[in-house]
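Asker: here is my input; please provide its structure:
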Amino acid sequence: MQNNAALDPENRALYAEILRAPAGYDLDAALATTYTLDFETALVVPATLAFHAAENRQETLDTPLALLEGLERLSSRIAIFCEAGRIKSVPKGANRLTALLEDTVTEVTAPRDGAFHPKLWFLRFVPIGGHGRPRLRLALLSRNLTTDASWDLSLSLDGVATANARDQNAPLVELVSALPGMASGRPAPAPVASMVASLAKDLARAEWDYPRHVNKISFAVNGLSDRVWRPQVGRTLGIISPFVTDGALSALSRGVDPANACLLGRAEEMALLSPETLARFGKRLVLDEMAETEDGEESDEPLRGPVPTRGLHAKAFITERYKSTEITMGSGNATTPALISGNNVEVFATLTGYTDHLGTMEDQLSPERLGRFLREFVPFEPVNTAKEDAAEARLEKLRRDLAGSGPILRCEEDDEGRILLHLSAQTEIIIPDGIGLRIWPVVVGIEHGIGLTALDAREHLLGRLPLRDVTRWIGVRLVDELTGLEQYFTLGSDLVDLPDARTAEILRALIENQDAFLRYIRLLLGDVSEAAKALFAAGKGGTLSGVFGTGRDAPILEDMVRALTGDGRQLRDIERLVTRLSDPQTGRSEIIPNEFLHLWETFRAVMPKDQRND
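Answerer: Okay, here's the model as predicted:
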């Protein structure tokens, strides 16, 4: 929904488009909020911001140097806040580069005991030459920062920071400013808190470019106080929501003629509603099952155009009031925690325009738009899942308790240079009878885990690992022994006594010799677009040397001189790399040629200072 306000599945916006810097600008800072998170997506985001040559997500994941360089360049400029205990687990072992996300990702808990559920991106871009005003971008999504491929909605707004604060942005500023204070267990790192405060100041003064036919945009946030926002009642009502409750739907539809009310949801959720609630909606719709098979794979049958993939995740509320149509989108479902009690932290944007321009509620769900992928909901008797629901509730409670326990990982180096990881917690958690708990360091996988019946101040030896595999992330599996129901997730811990050389060890695992180092230097010095193309070609089995030379034969000196005449960004990238790979005592490294170090000392003395805004 970047250029218009139609709920049209062919009007698609991908993460890469939302994150791409405007021409002539560079990313200065980015903030994201999400309910769930997976490490692969979190690793791809910095690489997407640094390079735009990858054809797809998997191509980026298959190119470790792209992930590394994206993290090295941008992880300190990105802050991600997610619900504590909602990072997806990696039972087979996570990418060791997840260690470089330790200060990027902050786990939080909702202040009113609900879920932390907003999906928001706020980005600040600065002119590459250092002259001119920063550009701002706000994106509100219905999806999480994961691989989920459901049909979603997004609103992306570009703008600039003006001289004065604007009341329109106050709810968003309140949410962003509150984020560091919601941290669970481990506090938000000081640089993250400082960056968030800086972004909040610009957000307060943001003036947005509106989509076509929209003459007003208002924002709302629930879950921070007793104030609870919900869509205003109009003469018509359209609700798009994957999850629904009787109480919320009854409250939202009060005073609306059922003939003018439409509900689009998931069949398994709507089957749980009372007949009285369903009767409030003259139209009850679900995504057409012919669009996909039950396991989410595309059907072999011919389809009618681009079908929303793998289910419904979009949330929207459409009303007509007077001569205007209001379309509200954001993170909140039509449920009691989101819109009635206001326990969940949710974010919403309401777009208002003349009905003659935006269309009616019927128009938004017409066959020309989303309607061609919908069918009437046919009520059915839901399967009795009482035992499974009770088991899930038990596991969910334990998940929340573990997320709030304040896990601590203490590092101790043994005589062979390996790291002993000792696990404890600030708050005692006793594992209830009938539930099994297994915990492991995420990089090495679940087979290296231990079983526990309690997590408390006593230390448990969690593993003995090479330094390059040590992170603050721990994998968790919960098993309800009565039903066999399992939950897997990742928790962040407070990692203490970590040796300073950990990041250097990770770099050495990817840049293993002097030739690889020199090729990487050429990557840092090269034109970003051409370097990225070569980098991803190498990830497919090609070689960097075809573009950058064989390493030692490449004219590195010429490129370094050329970089010196610019703004110095490429040379600062080299400084960062050399510092990480060098012995802090001697300044030397086995994988950095001595002749390069001598050359580098000359450039370091005259390297331009960083002009990027802090």
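
Asker: when you work out contacts or count neighbours from here on, use the C-alpha atoms and nothing else.
Answerer: Noted.

Asker: residue 546 should be in a strand, yeah?
Answerer: No. Counting by DSSP: H, G, I helix; E, B strand; the rest coil, residue 546 is not part of a strand but helix.

Asker: which other helices and strands contact the one helix or strand residue 249 maps to?
Answerer: Assessed by DSSP states H and E, residue 249 sits inside helix 246-253. Applying 3 or more Cα pairs under 8 Å, 6 or more residues apart in numbering; DSSP states H and E, we find helix 246-253 packed against helix 275-278, helix 336-339.

Asker: turn the ones you listed into a markdown table, columns for mean neighbour count and distance to residue 250.
Answerer: A markdown table is the format used below for the helices and strands packed on helix 246-253 (neighbours: other Cα atoms under 10 Å; distance: least, Cα to Cα, whole Å):
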| stretch | mean neighbour count | distance to residue 250 |
| --- | --- | --- |
| helix 275-278 | 14 | 6 |
| helix 336-339 | 22 | 10 |
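
Asker: residue 232: which of those is closest?
Answerer: If you check each of the helices and strands packed on helix 246-253 against residue 232 by Cα to Cα, helix 336-339 wins as the nearest, at 11.7 Å.

Asker: which strands and helices lie in contact with that closest one?
Answerer: Partner elements for helix 336-339 (3+ Cα pairs under 8 Å, 6+ apart): helix 246-253.

Asker: quick one: buried residues of the helix it packs on?
Answerer: 246, 248, 249, 252, 253 (16 or more other Cα atoms under 10 Å).

Asker: redo the helices and strands packed on helix 246-253 as a markdown table? Include distance to residue 162.
Answerer: What follows is these, written out as a markdown table (distance: least, Cα to Cα, whole Å):
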| stretch | distance to residue 162 |
| --- | --- |
| helix 275-278 | 46 |
| helix 336-339 | 32 |
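
Asker: would you do the same for the sequence below? I want to compare the two.
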Amino acid sequence: MLSPDKNRLDYGEQLQAPEGYELDAAIATSYSVDLDTLLAVPIALCFGNTLEGDLRGEKLALLEAISRLNKRLKVFYQKGNIAQPIAFNQLFTLLEPCLYPIVPDKAFSSFHPKLWLIRYTALEKNIKPAVKYRFIILSRNLTMDRSWDVAVSLAGELKKKPNQEAANTYWLTWIENLLESSTDFEPRREFLRELPRIHWETPSGFDSTPEIFIGDSEHSPLKFPSYTNDQLLVTSPFLSKAALDDLQSYAPKGERYLFSRAEELNALSDKELSGWKCYAINENMVNADAGELEPDDSAVAGKPYNLHAKLIVSRKASRVCWHIGSANATNAALGCDNQMPLNTEAMLRLSGDNRKVGPDVLMEQWVGVEEDENGLFVRYKPQSEAVDVRHPATNQMREIVFDLINSDWQQEAILRSEDDKYDLHLSVDGFVLHDHHNVEIQVSQLAFGKPLPLIDKMFWSDVAVSEVSAFVPVKVTVQVTGEEDLVEMVMIETDLDIEGGDNRQQEVLKKIVDGEDKILNYISLLLQSQPDKSQWLAFEKMNFSNNNTDGSFFSNSPVYEQLLWAAAEHPYLLKRIQVMVTEFRRAGISLPDDFATLWSHFEKEVPSK
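Answerer: Just a heads-up that it's a prediction; the model follows:
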């Protein structure tokens, strides 16, 4: 269930491949993306490890994991919603091909679904089944946020016949449309062919086939089995009166519970909250010291443990229905007054018995039998008047940001013959600044800043290849008389063209693996059947003075022994070395002579698939 002290889900663990399998491909959707978080994801996907540890900086482990995901990972997100990182990392440039920006239809619409669809393949031919799937639906974005979220992870079995139990097939069409839009995503054909034949497991506590609903301008993200429920429990960090009124109609005479943030409840009057038993997330929990709940991490230090979970639970007699996923209890997410939603959302519907998964079970876990002050949620007393704390320029800011992301951003890196550096030319087509009064917009470069006022064409000179990035930070300031300025940071992923070709990955590789000893240690790490994350992350701090690179290499080298073992027991490991050798040649990195001779013999043992 959802007991906050027991039912904790480790994000990294859910991304890991099952034993005996490896990642083949993955797609994800998110409203927003944090680049440092996205850098850490490949560690779980490729190395079968959790996301703990110091994953910051330009590390070989991150480079290797991202390289393995080349054209195998695609993240669809709302254009502009990339968080400004604390520090620039050259490896950010390697994430550019993984990201696919989506522009919503309107200024007040959002691309808001949060899910993962992952395909794993068996490491050995004798392992059955050859393919496994995993589907994860969340309320959390791909960020370092510390808020309380919910998630469901489902294992999928690929069968010969289509899944007839899944009555709703629109989500398959929606996924197919995303895949078709990303033509450089090589595994899309396998996904398109196999998706209808995946049969999803039913999570513990529930007893019906999971159903996935996509909400958009033509479809609702919710499908209640009954319109006259005995109980309704709504959990949402953001609220609107119209959406609550609409939800209330599904339990007009039943008990209704509302869980949210205090500031959102404050924005509604007691009349607007009439008929709801309201609970706010405990302020003591929101402002808890980081050390009390998780190890210190500067990436999340100072961020509150606020509510971000989205869950709607309805009960009719002994039957209970859950909707869990990305949709808030707002007009934009759910639609209301017979209007379809403005947002694109994803929700999972599960059904079960009231004794196991009913609202009363959640109430006991979240507020306790006595509703004391130590629970995750505490009773909220509605105010006589609503308190709207929104900045008066909020709507104007949203319109400006939409115009920015709806424009065409083209960036060229022009190679300078005299010093191998680049001049950056950025053009923006479709945005008209004079349409927005009292607004200041500055555009800078992710690696080195140097902000410039937004105009049709901008220029930066003397840029090293390591500083070239498609990601462009944009600072928008709206000035309102008598109010503090409203400031928002937007990160635009431009269409980047690098004269002479994109060799940024090769430059990072040369920087990290800059000696024979490091090359041999890199090879040794690649030959681990169970990658040791601690060794990978310690690569940059290793003492490389003890490796034997003299004439006794063949007989005494641990790499030689590892190659023998790999050829005999796990030939797929040799494929990793073959890929590494290809990347080294592309980057102009020379292999140690002894290893090159050794590899010429083992290369013949590399499996064809």
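
Asker: give me the contacts around the helix holding residue 249 of structure 1.
Answerer: 230-231, 233, 237, 261, 273-274, 277, 280, 334-336, 339-340 (Cα atoms under 8 Å, 6 or more residues apart in numbering).

Asker: so which bit of structure 2 is that helix matched to?
Answerer: Alignment of helix 246-253 of structure 1 against structure 2: residues 241-248, by TM-score structural alignment.

Asker: quick one: the helices in the stretch 151-300 of structure 2, in order.
Answerer: 170-181, 188-194, 241-248, 262-266, 283-286, 290-293 (DSSP state H, counting those that start in this stretch).

Asker: which one of the ones you listed lies nearest to residue 529 of structure 2?
Answerer: helix 188-194 (26.0 Å).

Asker: who touches the closest one?
Answerer: So helix 188-194 of structure 2 is in contact with 158, 176, 179, 180, going by Cα under 8 Å, 6+ apart.

Asker: without its sequence neighbours, what residue ends up closest to the third one?
Answerer: Among residues not flanking residue 179 of structure 2 along the chain, residue 188 sits closest, at 5.8 Å (Cα to Cα, 6 or more residues apart in numbering).

Asker: what's the match for that neighbour in structure 1?
Answerer: Using TM-score structural alignment, residue 188 of structure 2 sits opposite residue 196 in structure 1.

Asker: roughly how far does its match sit from residue 345 of structure 1?
Answerer: 18 Å (Cα to Cα, to the nearest Å).

Asker: what about those two, which has more around it?
Answerer: residue 345 (27 against 21; other Cα atoms under 10 Å).

Asker: the helix holding residue 249 of structure 1 vs structure 2, average offset?
Answerer: Taking mean Cα distance after the TM-score superposition for structure 1, the mean distance separating helix 246-253 of structure 1 from the aligned residues in structure 2 is 0.6 Å.

Asker: out of the helices of the stretch 151-300 of structure 2, flag the one nearest residue 380 of structure 2.
Answerer: helix 262-266 (7.6 Å).

Asker: the closest one aligns to what range in structure 1?
Answerer: Under TM-score structural alignment, the match for helix 262-266 of structure 2 is residues 267-271.

Asker: list the buried ones in that stretch?
Answerer: 267, 268, 270, 271.

Asker: could you do stretch 170-183 of structure 2 as well?
Answerer: 172, 175, 176, 178, 179.

Asker: likewise stretch 511-529 of structure 1?
Answerer: Buried residues in stretch 511-529 of structure 1 (16+ other Cα under 10 Å): 511, 514-526.

Asker: before we move on, what about stretch 601-608 of structure 2?
Answerer: 602, 605, 606.

Asker: in structure 1, which residue is closest to the centre?
Answerer: Centroid check for structure 1 by Cα atoms, centre = their mean gives residue 145 as the closest residue, at 3.2 Å.

Asker: and that one, what's its match in structure 2?
Answerer: Residue 145 of structure 1 maps onto residue 142 in structure 2, by TM-score structural alignment.

Asker: so its match makes contact with residue 38?
Answerer: Yes. If you go by Cα atoms under 8 Å, residue 142 of structure 2 and residue 38 touch, sitting 6.8 Å apart.

Asker: where do the contact lists of the two overlap?
Answerer: What both residue 142 of structure 2 and residue 38 touch, as defined by Cα under 8 Å, 6+ apart, is an empty set.

Asker: residues in contact with residue 309 of structure 2?
Answerer: Contacts of residue 309 of structure 2 by Cα under 8 Å, 6+ apart are 139, 140, 148, 149, 150, 235, 236, 237, 325.

Asker: over to residue 423 of structure 1?
Answerer: Applying Cα under 8 Å, 6+ apart, the residues contacting residue 423 of structure 1 are 407, 408, 409, 410, 459, 460, 461, 462.

Asker: what's the closest of these to residue 33 of structure 1?
Answerer: For these, the nearest to residue 33 of structure 1 is residue 407 (22.3 Å; Cα to Cα).

Asker: what is the burial count for that closest one?
Answerer: Neighbour number of residue 407 of structure 1 under other Cα under 10 Å is 26.

Asker: what does residue 94 of structure 2 give?
Answerer: Neighbours of residue 94 of structure 2 (other Cα under 10 Å): 18.
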